[in-house]
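1. Provided below are the primary sequence and the corresponding predicted coordinates.
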Amino acid sequence: MRPLWRLNKYLYKYKGLLLLGIFFTVISNIFVIIPAQLVRLAIDYVVESFSIFKPIQLGGMGEEAQEIFLKFVFIFGLLILVMALLRGFFLFLIRQTIIIMSRRVEYDLKNEIFEKYQSLPLSFYRKNSTGDLMARITEDVSRVRMYLGPAIMYGMNLLILFPLVISYMISVNPELTLYSLLPLPVLSVSIYFVNNLINERSEKIQRSLSGLSTYVQEAFSGIRVLKAFVRENDSVRDFATASEDYKEKSIRLTKVNALFFPLIMALVGISTIITVYIGGLQVINGEIGYGVIAEFILYVNMLTWPVTSLGWVTSIVQRAAASQTRINEFLDEKNDIRSTENLEIPVKGKITVKDLSFDYPDTGVKALKNVSFEIGAGKTLGIIGTTGSGKSTIANLLMRMYDPSSGEILIDDRPIQSFDISHLRKNIGFVPQDVFLFSDTIGNNIAFGIDHPDKAIIEQAAKDADVYNNIVDFTKGFDTMLGERGITLSGGQKQRVSIARAIAKEPQILILDDCLSAVDTKTENAILNALKKIMKDRTSVIISHRVSSAKLADHIIVLDDGELIEQGTHETLMEKRGAYAELYEKQTQAGESIESDI
């Protein structure tokens, strides 16, 4: 139960609903006991009335006596019906309090987890899979809700009903109480073990279904590849194999489920037989009336579900504790990316990097080694290097997605750690290498970083990114809905929309992380020419493996395997005849050979 203690703050928050639920549970259980007493009185009344009915009938008063007897029986029946209706009404109120409380806690808990996810650094997402993150905010929270709702509701019902009924049964007949309740502990233990089997097999089915769903999703997403390599039959066969596994697990669960209700009914039947037998002996001996037997049978049936639910509730609590443990692991995650001074001063854009080194915490890969450079406010820096040279790592460090292992980064001669993180990132326009667009309209994707979107700003950003004409050619223009991850657009269009999104927020620092790799040379030139105006008076960092993308830069650095091997202007680097000049010549010759082939 220790992991579940964390939920006590929510129980305290909704203590009004919880206390009302307890109150309604007590009242509803009172209306459960009273009908059983009325049944006893009614049966005893009928039996006693029948013994005196014949003498009255012989005396010529039979019809009058019958009317009186039937009148009282009708009153008993009406009272039992009223009690049942009142109990049903209070059961409704119990669900309207406790179950609603559990749904509200579920809502709060999901928001708390999601907010925590949003506050955690990029390293957290690198070491945890998306599926695991989703499972903890959906399946694990649902299991915790079962503890807060049904488990608490049925647990309270057991704690309230059991003492009320048992104490009253003992007051009526202690011996009959003992015999009638003998099978109930066996029932509870049996249900506990059966329910554990059900839970175990249900989890296996869930995992099998998850695997099946993942396979289907991949098959549909990669349908072009499947068809191109003519693997449709193999895909169907693999799906049939996965479906067979799911079917077998489902059948195994059905076999266990088949034991559940027969087991309950068998043990309840045994308890009823014992009650009738022992009660019958006591009736013969004149110790009790017939009504007591009927009353005790009703009590046994009343206690059957609470006792049955004991095993079920125990299992729910165990599963909820396991799920809450998983949730707590993420809620207890610490974010080391914090601001030291929370500065929110205007950012001019001067960037100074001194002896910067970085090792990725999850893999230990050394991405940067003693890199130093400086770029003045409003100037443009080009970062050139091959794949894996550490270019994107610099972008992540400038965005404070990570903190450096050693060295320092200064913004306007202040340590980057001193700036408020949100304020810093609002002043940076970032175009990632791996473009991500949301399943929303093109206009909303461009306006994503703007607090108060303006149509004119959105359209101008699209023009500057050389994607405006493509957008207006769509039937709905900027209101065109994009598919998942922007699948509606081509690769080049997605990158240009991503650029428009970055420049629409009018940042003081603009970081382009190899964002022109999916566009042709003509489009690249058009975008770069448009960016000349955008980059004016803004500090810009152009990261690329293509030398042509860095031609706008005032200063260029060349990285190789995490080390800075050259830096300077385009002209000085060409004069050195080093790595930059070699890369430039290779790419230029490759471009010329492609054009001649065409």
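-> Nice, I can see it.

2. CA atoms for contacts and neighbours, from now on please.
-> OK.

3. ok, which stretches of this structure are strands?
-> Under the criterion DSSP state E, the chain carries strands at the ranges 351-359, 366-375, 380-385, 406-411, 414-415, 428-431, 509-513, 539-544, 555-560, 563-568.

4. mind checking which of those is nearest S210?
-> Between S210 and the strands of the chain, the shortest separation by CA to CA is 33.7 Å, and it involves strand 428-431.

5. now do the closest one: distance to the chain's middle.
-> How far strand 428-431 lies from its chain's middle: 29 Å, per CA atoms, centre = their mean, to the nearest Å.

6. what's the answer for stretch 107-122, then?
-> The gap between where stretch 107-122 is centred and where its chain is centred comes out at 10 Å by CA atoms, centre = their mean.

7. what's the answer for stretch 403-423, then?
-> Centroid separation between stretch 403-423 and its chain, computed with CA atoms, centre = their mean, is 33 Å.

8. kindly check the end-to-end length of it for me.
-> Counting by CA to CA, to the nearest Å, you get 17 Å between the two ends of stretch 403-423.

9. which residues touch it?
-> Stretch 403-423 is contacted by residues 337-344, 347-359, 370, 397-398, 400 when judged by CA atoms under 8 Å, 6 or more residues apart in numbering.

10. before we go on, here's another structure to hold up against the first:
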Amino acid sequence: MKSIGRILRLAAPYKGLTVLNMLFNLIQVLAGLFTLTLVAPLLDVMFGNNKEVVKPKNINVNGFDFDAVYNKFITWLTEFIQEDKPKALLVICGILIVATIIKNIARYLALYFLVILRNKSIQNIRSKLYDKILSLPLSFFTNERKGDLMSRMSNDVKELEWSLMTTLDAIFKEPVTILFYVGSLIFMSPQLTLFVVILLPVAAGVIGILGRSLKRKSKKNQEAQGALLTFLEESLGGMRIIKAFVAEKIFSNKFSVINETSTKANIRVNHRGDLASPVSETLGIVVAAVVLWFGGNMVFNGELLPSVFIAYFAIFSQVIPPFKQLSNAFPMIQRGIAGMDRYEEVLNADVRIYEKADAKSISDLQNEIEFRNVSFAYGMETVINDVSFKIGKGKKVALVGASGSGKSTLADLLPRFYDLQQGEILIDNVNIKEFKLDDLRGLMGIVAQESILFNDTIASNIAFGVAGATQEKIEAAAKMANAYDFIMQAENGFKTNIGERGSKLSGGQRQRIAIARALLKDPQILILDEATSALDNESEKLVQQALDNLRQGRTILVIAHRLSTVRDADEIIVLEQGNIMERGTHNQLIALQGYYSKLYNMSISHA
């Protein structure tokens, strides 16, 4: 029940819809029950030899005499029928039609509100999950596979959707139906109903055992689906490399293995789930056979009128479908609970990048940025080791070094994409952890080596994150980034859609759009992570001119392998395996004839 409660909490924001669904389900049940309770007296009076109906034993609850009410109704019905049977039959047929119409209107309205409830709840689930994903630090995405996250957003949420609908039926509709129908059976024959009350819970227990097994298999299946999506996402993203290395066969074989694992997991889940329906139907027939045998003997012995037994069995037959639905619901609920576990794993993930309750605002850089004894590790692997340096306002500082030396990690620490383990980073002598995250990141513009663009127009990509950007400012930023000419040559100019991740643009064009985006933000601090590495020589020269114009009053942190782009830096920090090897201006480092000089000469020879 605790697990079911977890799923029901998803519908908690929509209590009004839940109440309406329950109300119309109740009306549906009562209307259906009303028509069936007429069977015994009608059969007995219209077609039986007796003119009286055998009365049940007196039932008195808190002073309310059910027996008296029932007998008054039967007496009135008997007299009405005896006066004019054809007219009575017509009236009864009309009552049955009206009751059926009421039942089905209530059924439709119950489903109507259930569909709204289900979809609103799932909308809320997706929004919460997506907002949580956006709030997580970059460290989370280095550990979690993108395909697995996509699976949680799609497959697991879909399982939750159907599980929620099934749970609402299993909790609010089917039990109410069974309760009212079994109550009527007790009223008609307590002795016969004893078998129903004993046998149905036993059958439900058997179904519960199947459900628990299904939950374990469902979780493994959903994990396998996540692995499949991850591999597919990687394949699509790396299609150029796959073809360049003629690796189609290798990836096809890998996909076959993962696909086979996913298929087997899915088959196991479906086989176990498919057991629920035949098992529940078999158990239902066993219970029905016991009732038929025992009730038939009661009729033979004169303990129960045939008409009452027919009515009893008609009502009992209506208990079987909701019981079967309830039994079948448990496997679906268990699959949903497995999806709920995976959903909550993300929802409960530690944000880690915390903002203090009394965090300070910051709107500009006054003096300097300082990295003071900074150390950082990815898990057990240290990538930054006791690094200290300062970046004065309006200065250009470059971080250089071989791949894996820690350059990009240092840049990621400044906007708090990660939090360092030792040391501190200060802006104007205040630890950056003291500032509001939005304010801190609002000071910075970032251009990465891999240009991240979105499936939208060129104008929207340049104006990304800048509220109220005018067309004039967008065009000015494009000109400064040397992007204006190729944009105007596009079919729709700035309104041209660039495709997923900017697939309709060349690498250099994507890079310049990303630079224009950073320029439009007009940040006080620019982080250029190998920002010009994708440009041709002419474009690089023009972009460098634009960046030089932008330097006035701003701080620039550059990370590059092409050392020719950082010769004009006010200071160059040379990193190797997370440690500072050398520091100084370009000329000073060349004069040292050390590690930087070696890197520079290598870059010149390759050029």
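-> On my side now, so go ahead. In this text the structure is predicted, and so the values were computed from the model without any measurement.

11. and the TM-score between them?
-> A TM-score of 0.85 describes the superposed chains when it is computed by TM-score structural alignment, normalised by the length of the first structure; 578 aligned residues with a CA RMSD of 3.4 Å.

12. picking up where we left off before, dump the strands of the first structure to JSON lines, plus distance to R145 of the first structure and mean neighbour count.
-> Below are the strands of the first structure laid out as JSON lines (distance: least, CA to CA, whole Å; neighbours: other CA atoms under 10 Å):
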{"stretch": "strand 351-359", "distance to R145 of the first structure": "41", "mean neighbour count": "19"}
{"stretch": "strand 366-375", "distance to R145 of the first structure": "44", "mean neighbour count": "18"}
{"stretch": "strand 380-385", "distance to R145 of the first structure": "51", "mean neighbour count": "27"}
{"stretch": "strand 406-411", "distance to R145 of the first structure": "45", "mean neighbour count": "19"}
{"stretch": "strand 414-415", "distance to R145 of the first structure": "45", "mean neighbour count": "14"}
{"stretch": "strand 428-431", "distance to R145 of the first structure": "39", "mean neighbour count": "24"}
{"stretch": "strand 509-513", "distance to R145 of the first structure": "43", "mean neighbour count": "25"}
{"stretch": "strand 539-544", "distance to R145 of the first structure": "48", "mean neighbour count": "26"}
{"stretch": "strand 555-560", "distance to R145 of the first structure": "52", "mean neighbour count": "23"}
{"stretch": "strand 563-568", "distance to R145 of the first structure": "52", "mean neighbour count": "18"}
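
13. among those, which comes closest to R501 of the first structure?
-> The minimum distance between R501 of the first structure and the strands of the first structure falls on strand 428-431, with 8.1 Å, by CA to CA.

14. okay, the closest one sits on what stretch of the second structure?
-> Counterpart in the second structure of strand 428-431 of the first structure, with TM-score structural alignment as the criterion, is residues 444-447.

15. that stretch vs the first structure, mean deviation?
-> In the superposition with the first structure, the average deviation recorded for stretch 444-447 of the second structure is 0.5 Å (mean CA distance after the TM-score superposition for the first structure).

16. so where do the helices sit in the stretch 401-550 of the first structure?
-> 421-426, 442-446, 455-464, 468-472, 491-504, 521-535 (DSSP state H, counting those that start in this stretch).

17. give the buried residues for the fifth one.
-> Read that as helix 491-504 of the first structure. When neighbours are counted by 16 or more other CA atoms under 10 Å, the buried residues of helix 491-504 of the first structure are found to be 492-504.

18. check the third one too.
-> For helix 455-464 of the first structure, the buried set under the neighbour-count rule, 16+ other CA under 10 Å, comprises 457-459, 461-464.

19. and those residues, which is closest to N328 of the first structure?
-> I458 (41.5 Å).

20. redo the helices of the stretch 401-550 of the first structure as TSV? Include distance to Q318 of the first structure.
-> Compiled in TSV, the helices of the stretch 401-550 of the first structure are given as follows (distance: least, CA to CA, whole Å):
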stretch	distance to Q318 of the first structure
helix 421-426	40
helix 442-446	44
helix 455-464	52
helix 468-472	54
helix 491-504	47
helix 521-535	59
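
21. many thanks, we can stop here.
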